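Chemist: take this sequence and fold it.
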Amino acid sequence: MNRLIARLGLLLILIAPSAQAAPQIVPVRSPGGITAWLWQDDSVPVIAIRASFRGGAWLDPKPGVSRLMDALTGFAAGPYDEVSYARQVETLSASISISHGTLADRLNIRLLRDRRAETADLVAVTVTTPIVTPLAFERARQGLLRGLSADERQPAAQAGRLASRLFLGDQFPQLTTRLLPVVDAIQIEDLYSVHRDRMTRAALRVSVSGAISPVELGPLLDRMFGGLPEGGPPPVPERPSEQPQPGTYVLPMPGAPQTHLLTALPAPARDDPDFWSVLVLNQVFGGGTFTSRLKMDLRERRGMVYSTGSALSIGGLRPLWSASAAFAPDRSGEAIAAMTEQWRLLREGGITQAELESARDYLLGSLALSLDSTPAMADFIAGLQQDNLPATYFTDREAALRALTLDQVNAAVKRWVDPDKLVTIIAGQPQPNLPPSLPLPEGF
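Modeler: As a prediction, this is how the structure comes out:
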């Protein structure tokens, strides 16, 4: 997600949407039938566009194709080789990049209002006639191999890979196969097939923020994306139904300087009635503040971890609620016990009214603060589209959080937190005090 094909153009120009008013997102339909969601703000002459194509890495023709595409370091398209393309982007003071996610591929564009026509023409060439030269392909392959080799030595990366395999099973080999041995099987044609099969109008969703009106945006959409093939509706993956066996999985990594602990439980989907309660519970348990329970216990009181926290992962193929910690190898047994105890205390005691109010205030304020730039607003709208949320989500979210009661939240604890169902992964230097490991999947 953080590997972008191009990072060219002007510096991010920050804007400050009103903290009092919700974003006014309006639908736009172009003369050619392309739809978009727009948040108009004319305070700076900048436009940010996110063009998402439903599909993503789970549809890769071979494992690792999307990762290799993210490793490309430059664009060539139509009449432009890499040098002339970069020069054209710089001339327009624009930015164009592509990222390939699990469920969608995204084209990220940032442009100046008075250069929008010329930039749209460059975008059109980029999405209709991309070129991958043998030199660029091999450069990307070598870069990916170096990154994968580094990941093999990182306990956090390997713990995450094992968690993906356990919770996704064998249903999505494009996402769970160990990539280092298979990268050499990828060919240039595999990259072209991804572009041809996934970048279509039927799969396209567009979000826009910045200095452009609905009347101006319609023709611009056709100018950028009107040349894409129509295509058919993208396939929708079936969510995995089987749960991994609860217990401890030990992934030995001799010589690793620190150990990574990851614990995980199933989480509610975005449309589950318990979602808002679990969002608050996660914030109290290990969210992004130094007063979370995990940080106060494992870091401040025990002084045993370098880092710790918890997160809800709800945008992928299986919603998960995970908590993790990194620490010195000789504290592995103590860390597992402490983390498990915190899950148990959460289930048995729930949270307090003060914790509920503090978490709610943080969640409401942090979203508003995050929408501090034109690109950030475009990302926010793109996230709504990807998760099939309404344009009124900003105010809907506030209403849902403010309506939560302590009884609702603590009832959700009993439904979603069960330490006996935890999947516990520990990756790092082998230690004699670790519990026996459940069998690891093939390839680990």
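
Chemist: going forward, measure contacts and count neighbours with C-alpha atoms only.
Modeler: Will do.

Chemist: all helices of the stretch 301-444 of the chain, in order?
Modeler: With DSSP state H, counting those that start in this stretch as the criterion, the stretch 301-444 of the chain has helices at 332-349, 353-370, 374-386, 393-403, 406-416.

Chemist: I have a second one here; can you model it like the first so I can compare?
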Amino acid sequence: MRKAINSTMRRYRWALSFSLLLLLLLPVLVAAAPLAERRVLENGLTLLVRSSPALPIVTIKATVQAGSLWESKERAGLANLTALLLTRGTTTRTAAQIDESVDFIGASLSSSAGRDFSEVDLTLLKKDIPQGLALLADVLLHPAFEQGEIARKAQELRAALRKRQEDPSEVAEEAFNELVFGSHPYGRPLEGSDASLAAITRDEIMGFHRDHYTPERIVVTVVGDVDRSEITNQIRAVLGSWPKGKGTVKRATEPAPLQEKIVVKKVDRRLAQANIILGHQGIRRDNPDFYALTVMNYILGGGGFSSRLVERIREQKGWAYDVSSQFAPGLERGSFQVALQTKNDTAGPAVREVVRELQRIREQGVTDQELADAKAYLIGSFPLRLDTNAKLAGLISVVEYYKLGLDYADRYRTLIEGVSKEDILRVARTYLRPEGYVLVVVADQAKAALSE
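Modeler: Below is the predicted model of the structure:
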């Protein structure tokens, strides 16, 4: 009885606190429409500007269609290596000179790659925009890809790959992705492998940059204390003469669907705790069921202490300190996974409880209170994604890249509020597969109570 009362009170406090948060931050949410002013320059470059004059700080993000989806299996890691090398020297500046120029104006400049896109990020003071844009344009248009820098960066990546094998959670994640996605880019490490990194040549890096880093494949997002017309002219001055690409490039499409069966991968390590991932393929980001799945997943395992998996496996059973679930959608079908760590001897029982919770939400759906609490949190916490220039630039870039519409901030509340219990039951039955999943367990297998 006491546990039921405590559970009810906890849910009440969550709903109340985030309802209050929503009321306090509602003006921010309303002001977020549209998220930015959009303009396509003459060379095809998409420019998004959000004027935010509260602080004299400006964030500029260049998002490029150049993630690992555009590389071959034999050259895995090419997209990541190309992106990382952008700031390590240009035809007119060495890596050290770039670092010195960035430090001199107190800015930050970085480049990175992901599975769906690559990015170059610049944050600086308003007064230093001309110098900063000159640096940004230089690393985007004129990277040198000097052989010594290539060798150094490849060596760093190989060392990082070896280091990752010491982390059981990373080992589990890598094995899970490989089983779920196979030879698809989503199924391999972003950094590639020892073999693929050794095979990548400077000519291939230059070719990848030439083919993929073109203005019509780039979104430049500017957020901060800027005048829209002025920053547009400044961007046009440094990037407007960038010529369009000369052809089309191919990328990987949907991963091959999984068979409806249970696949178990055991990795034996001398560990006190088992690291477990259970899941399967999920959805694309443009799937209209994304919002119903967001609410469903919050109730299942994405809502922290208010989620069913935490309530059952941590609070009631005491088997895990942390357990969570998530959908990771992308340009192609991403993954759904439940991840947890537990003692070796409770690995089997914990896995069975996870499967039971997947079955339960498919069979019984959710309660009115669970649905109300989930909506209150998801709507109430949304403005926190807009409270810094960096967060706002990231959101705007993602919204544009996945073609979600610049009215996304306004529509988000309506989309979440519109999710019904029937929607939850429908998407749970459609997208959760307790009868066919991939299970990876990194543990001391002699002690792990795991039955297949």
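
Chemist: what's the TM between chain one and chain two?
Modeler: The TM-score (TM-score structural alignment, normalised by the length of the first structure) is 0.87; 421 aligned residues with a CA RMSD of 2.6 Å.

Chemist: point out the most buried one among the helices of the stretch 301-444 of the first structure.
Modeler: For the helices of the stretch 301-444 of the first structure, the largest average neighbour count (mean count of other CA atoms under 10 Å) is found in helix 374-386, namely a mean of 22.

Chemist: returning to that earlier point: quick one: closest of the helices of the stretch 301-444 of the first structure to residue 429 of the first structure.
Modeler: helix 332-349 (9.3 Å; CA to CA).

Chemist: mean offset of that closest one relative to the second structure (after superposition)
Modeler: Comparison of helix 332-349 of the first structure with the second structure after fitting gives an average deviation of 1.5 Å (mean CA distance after the TM-score superposition for the first structure).

Chemist: remind me what that helix packs against, helices and strands.
Modeler: Where contact means 3 or more CA pairs under 8 Å, 6 or more residues apart in numbering; DSSP states H and E, helix 332-349 of the first structure is packed against strand 259-266, helix 293-294, helix 406-416.

Chemist: let's see it at 6 Å
Modeler: Here helix 332-349 of the first structure touches no other helix or strand, going by 3 or more CA pairs under 6 Å, 6 or more residues apart in numbering; DSSP states H and E.

Chemist: so it aligns onto which residues of the second structure?
Modeler: Helix 332-349 of the first structure corresponds to residues 347-364 of the second structure when matched by TM-score structural alignment.

Chemist: ok, back up a step: and the helices of the stretch 301-444 of the first structure: which comes nearest residue 43 of the first structure?
Modeler: helix 374-386 (10.1 Å).

Chemist: so what does the closest one touch, helix or strand wise?
Modeler: Counting by 3+ CA pairs under 6 Å, 6+ apart, helix 374-386 of the first structure packs on strand 204-210.

Chemist: quick revisit: centre of the chain to the match of helix 332-349 of the first structure, how far?
Modeler: Here stretch 347-364 of the second structure is found 26 Å from its chain centre; the criterion is CA atoms, centre = their mean, to the nearest Å.

Chemist: picking that back up, turn the helices of the stretch 301-444 of the first structure into JSON lines, including distance to residue 96 of the first structure.
Modeler: Below are the helices of the stretch 301-444 of the first structure laid out as JSON lines (distance: least, CA to CA, whole Å):
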{"stretch": "helix 332-349", "distance to residue 96 of the first structure": "42"}
{"stretch": "helix 353-370", "distance to residue 96 of the first structure": "22"}
{"stretch": "helix 374-386", "distance to residue 96 of the first structure": "12"}
{"stretch": "helix 393-403", "distance to residue 96 of the first structure": "27"}
{"stretch": "helix 406-416", "distance to residue 96 of the first structure": "41"}
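
Chemist: sorry, back to before: which residues touch the match of helix 332-349 of the first structure?
Modeler: 425, 428-429, 434, 448-450 (CA atoms under 6 Å, 6 or more residues apart in numbering).

Chemist: how about the residues you listed, which pair is most distant?
Modeler: 425 and 448, at 33.5 Å, using CA to CA across the contacts of stretch 347-364 of the second structure.

Chemist: now the helices for the stretch 151-300 of the first structure?
Modeler: 155-168, 173-176, 188-198, 214-225, 275-286, 293-294.

Chemist: out of those, which comes closest to residue 250 of the first structure?
Modeler: The nearest among the helices of the stretch 151-300 of the first structure, by CA to CA, is helix 155-168 at 9.3 Å.

Chemist: any idea which of the helices of the stretch 151-300 of the first structure gets closest to residue 236 of the first structure?
Modeler: By CA to CA (comparing all of those), the closest turns out to be helix 188-198, at 12.7 Å.
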